[in-house]
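Peer 1: just to be clear, the model below is a prediction. Sequence and coordinates:
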Amino acid sequence: MTDAIHGAKAPAASARSGPVSSLYRAVWRWHFYAGLLILPFLITLSITGAIYLFREEVDQLVHADFMTVTPVTEQRLAPSEIIAAALAAEPGRAVKYTDPATDTRSAEVTVQPETGGRMAVYVNPYSGKVLEVRGDRSTFAWTVRYLHSFRYFGATPRKVIEIVGGWSILMVLTGIYLWWPRGQGGGVITVRGKPGRRVFWRDLHAVGGIVVGGFLVFLAITGMPWSSVWGAKVNQWANGNNFGYPSGVRVDVPMSGTRLDDVAKTAWSLEQARIPETAPPAAGMTPLGLDAAVAEFDRLGLHRGYTVALPSGPTGVYSGSVYPDDLSQQRVVHLDQYTGKPLIDMGYADYGPLGRWLEFGINTHMGQTFGVLNQIVLVLVCAGIVALSVSAAVMWWKRRPSGSLGVPPLPSDKKVFVGLFVLLGIGGILFPLTGMSLVAMLVLDLAWQRFRAAHAT
């Protein structure tokens, strides 16, 4: 007897063949539901994720006209002069200055106009020529990033990230059970048949799933920090009670209500970290100015390409932050705007254990930890996920009865659902939105069974 969806042999008949076959059918049914729910999203996430892995290279190619400059022998302009040039082209209040990461990169100034959203002004740091004025975070790479995270579609659609991540893990686990060798001669590590046959697509899906499955689980887990429910709650827990800064890093200074993620791109672990406040200035004290603040950041050794968030008032601070591919170079420094004294100076080594592990996973997820090799491996994984999704769709299309959805049949022994739902329920508790979607799918499945039973009599 062959499996209707996989073309593989059913479990061998024995004294336990009933329960084993029923469990197989139950797992198969929910593996099908998982795929039905998330495969379109997996394809979208894989394509946008593969592009975003090469975000810097693509941005430098697409936006070469304003991101790339020709170095000259003259010294670069002072940051204050670069900001003055930016404000002449886009009037408003300068809120952020981004130091050029290399000698061939333009400087970026973020401006808040009197009306409307923030604007990004790109300036040649040697001549002061304004090269481009556009909406903040509107480059090709940012567009792909927002598509990948569903941020373009609002807060509610972003919850899909958590649902897809949780179901991806469940789909891989159920897929491993279905793949597990049960005496078949092929389809374990080899692909049989030709593309015209269903067994070819079954084997391609099964073998490809085993190769890609571990990577898919890793990407699902490391992508969870961006989800709006699970990610937000874990972020708050990871930050603890010291405004996101471990004990010993934050000095005894007042903290503002502004969070680091509100003013500049930051590490996930520090998104909720509050920005300190400068003590009210004494009589006669004047701000040190951006040029002196940048000189201090350079003296402290911040990696090139750092961003400086400018003080928004008399108690504001200069916040320098940089998050390069090298985790050890991640750093955020807040300077007193009058004395230049570092109020907080924190790097990757100062994160707690959970923060370091999460940042390592996120960094690897973004293709940064292991350089080009990291990018190449993840591009191949993304291609493999797309191939898995396509093979699943073809396999389903070839086996489904005409005019039917082709849902795998119910197991003869309904008791096997108990153990399966306990396992699925554990995953649902860990990932709440996944659990809610699982309950919704269960209700729909039961309703559909009752509907069919009613119309069959």
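Peer 2: Structure received. Numbering: from 1, shown residues only.
Peer 1: rest of the way, CA atoms for contacts and neighbours
Peer 2: OK.
Peer 1: please enumerate the helices of this protein.
Peer 2: Along the chain, counting by DSSP state H, helices occupy 17-52, 55-62, 64-67, 79-89, 140-148, 155-179, 198-223, 230-239, 260-263, 290-300, 353-365, 371-399, 416-430, 432-456.
Peer 1: take those helices and lay them out in a markdown table including distance to P409 and mean neighbour count.
Peer 2: Shown next, in a markdown table, are those (distance: least, Cα to Cα, whole Å; neighbours: other Cα atoms under 10 Å):
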| stretch | distance to P409 | mean neighbour count |
| --- | --- | --- |
| helix 17-52 | 7 | 20 |
| helix 55-62 | 45 | 14 |
| helix 64-67 | 56 | 16 |
| helix 79-89 | 65 | 20 |
| helix 140-148 | 35 | 18 |
| helix 155-179 | 15 | 21 |
| helix 198-223 | 18 | 21 |
| helix 230-239 | 33 | 17 |
| helix 260-263 | 49 | 17 |
| helix 290-300 | 65 | 17 |
| helix 353-365 | 37 | 18 |
| helix 371-399 | 13 | 18 |
| helix 416-430 | 13 | 15 |
| helix 432-456 | 11 | 14 |
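Peer 1: take a look at this one as well, against the first:
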Amino acid sequence: MSTLARGLARPSPDAVYRAVWRWHFYAGLLCLPFLILLSTTGALYLFKDEITAALFPRRTVVAQHAAAPLSPDRLIYIAAQAVPDGTPVTYLDPAGPTAPAVVTLAGGVAKTLVTLDPWTGDVLDRTRADREPMAVVRRLHSLSYFGPVANGVIEVVAGFTLILVLTGAYLWWPRRQSGGVVTVRGTPRRRVWWRDLHAVTGLVAGTGLFFLAATGLPWSILWGQELRALSNRAGLGQPEALWAGVPVSAVPAGAVLDQAGWALEAAPLPRSQPRDAAPIGIDRAAGILRDLGMPAGYELSLPVGETGIYAAAAYPRDVTRQRMISLDQYSGRPLVDVRFGEIGPVGRAIQYGIGIHKGELWGRANQLAMLAFCLATILLAVTAGVMWWKRRPAGGLGVPPWPHDRRAAVTVTLIVAGLGALFPLTGFAILAMILADAAGQGVARWLRAPAAA
């Protein structure tokens, strides 16, 4: 074959396979420790209600009484007496006749949650909000415990996870082998058994892992914020028309409400118009919300200052019933009332995806399906680690070698870099890995040069 013909020839499948394998190794090297953490904390958070009920049964279920429950104002007063140095900031409406009410008070180094029996007013529990077990699990899941830089690492890992799944699918694709596609060869003593178990597990769990990474990205610190901003500007997320003509503050809904939801957490809160009339009070605000059809279990933020509002958000498991209402604190007039169907198509799609991600959409079946993906991801990480351990050379890292055909290496690297360009933080990480890999190969060639001479 002439030199020109060789230059125009496509890279061999074996060369492409080796290049993909190397990037799969790099993606796994970065992702797997984090995927174990994310899968473990995610599996726990899927059953947050069940775990909380098992750990704290006294504060989770209360006895229903024949008499009417106490008013929100009375419950907030009792909670304030239980935490004298705290200022009430939110009230969580009981989700059902046997559910407690929860008042959040700000003061000191952290917020305090006071759980009350809505029928008797008994204080069932007091705890720091940041020490609530499921809050700890949630912050570990996002790495927000360790600051915004660590939270950005999760965005890098999510982007690399998409690359990990795509490269893994290419490596799994059948190539005349007799096993390792849907069957497992050998015994656990042999590396091929672990390789096949890894491949077959990836076949089953790859789609779920891809979905979990993709639906987690909207919460990310950079890409998620940009997606929200772009969808809002295009009229596909936050329904800006509902804010037309309404005076707004600089405070986003997510700053005061935990249940605002992805599509609305960045939406600005309206402002009340100061007037001579006295504020309507929490009981009247709760009555208005009930008359407007607000689902039980809503979270209500209390007004701060003379322009503050009553901001309420409901985040039930039925995504279509999600709702956010803001009330003028003097007149009780709804300033903004957003139902799920009024959110743009991008916002609704992401809210659906997040609901499935959190196991909230289809009951127990949704929870068990996401749990299976979490456990399969842990198994993928374990089998990958064992495979690497069995194949690594003594004293070496065991990085798969680049193919001799540099066209394959360059082509696959450009494709991976193109995928990384979709997610800026992941793209920067890929660029750093390319530079580090090139530097490492340069050093290796320099070390071999004296011996060759």
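Peer 2: Yes, it's here. This one's a predicted model, so the numbers in the text were calculated from it and none came from an experiment.
Peer 1: got the helices of the first structure as a markdown table, with distance to S319 of the first structure columns?
Peer 2: Shown next, in a markdown table, are the helices of the first structure (distance: least, Cα to Cα, whole Å):
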| stretch | distance to S319 of the first structure |
| --- | --- |
| helix 17-52 | 27 |
| helix 55-62 | 24 |
| helix 64-67 | 23 |
| helix 79-89 | 15 |
| helix 140-148 | 22 |
| helix 155-179 | 28 |
| helix 198-223 | 27 |
| helix 230-239 | 19 |
| helix 260-263 | 9 |
| helix 290-300 | 9 |
| helix 353-365 | 20 |
| helix 371-399 | 28 |
| helix 416-430 | 35 |
| helix 432-456 | 35 |
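Peer 1: relative to S247 of the first structure, which of the ones you listed is closest?
Peer 2: Nearest of these to S247 of the first structure, taken as Cα to Cα: helix 230-239 at 10.9 Å.
Peer 1: report the distance from stretch 396-411 of the second structure to the chain centre.
Peer 2: Put simply, stretch 396-411 of the second structure sits 34 Å off its chain's centre (Cα atoms, centre = their mean, to the nearest Å).
Peer 1: select, out of the helices of the first structure, the one closest to L335 of the first structure.
Peer 2: Smallest distance to L335 of the first structure across the helices of the first structure (Cα to Cα): 7.5 Å, for helix 290-300.
Peer 1: what's the spacing between the most centrally placed residue in the first structure and W237 of the first structure?
Peer 2: For the first structure, G223 is the residue whose C-alpha lies nearest the centre (Cα atoms, centre = their mean; 4.3 Å). Using Cα to Cα, to the nearest Å, G223 of the first structure is found at 17 Å from W237 of the first structure.
Peer 1: which residue lines up with the residue nearest to the centre of the first structure in the second structure?
Peer 2: Aligned counterpart of G223 of the first structure in the second structure: G216 (TM-score structural alignment).
Peer 1: which residue packs closest to T90 of the second structure, ignoring adjacent ones?
Peer 2: Spatial nearest neighbour of T90 of the second structure, excluding adjacent residues (Cα to Cα, 6 or more residues apart in numbering): S301 at 4.4 Å.
Peer 1: and the corresponding residue of the first structure for the one you found, how far from G316 of the first structure?
Peer 2: Under the alignment (TM-score structural alignment), S301 of the second structure pairs with A309 of the first structure. Going from A309 of the first structure to G316 of the first structure by Cα to Cα gives 10 Å.
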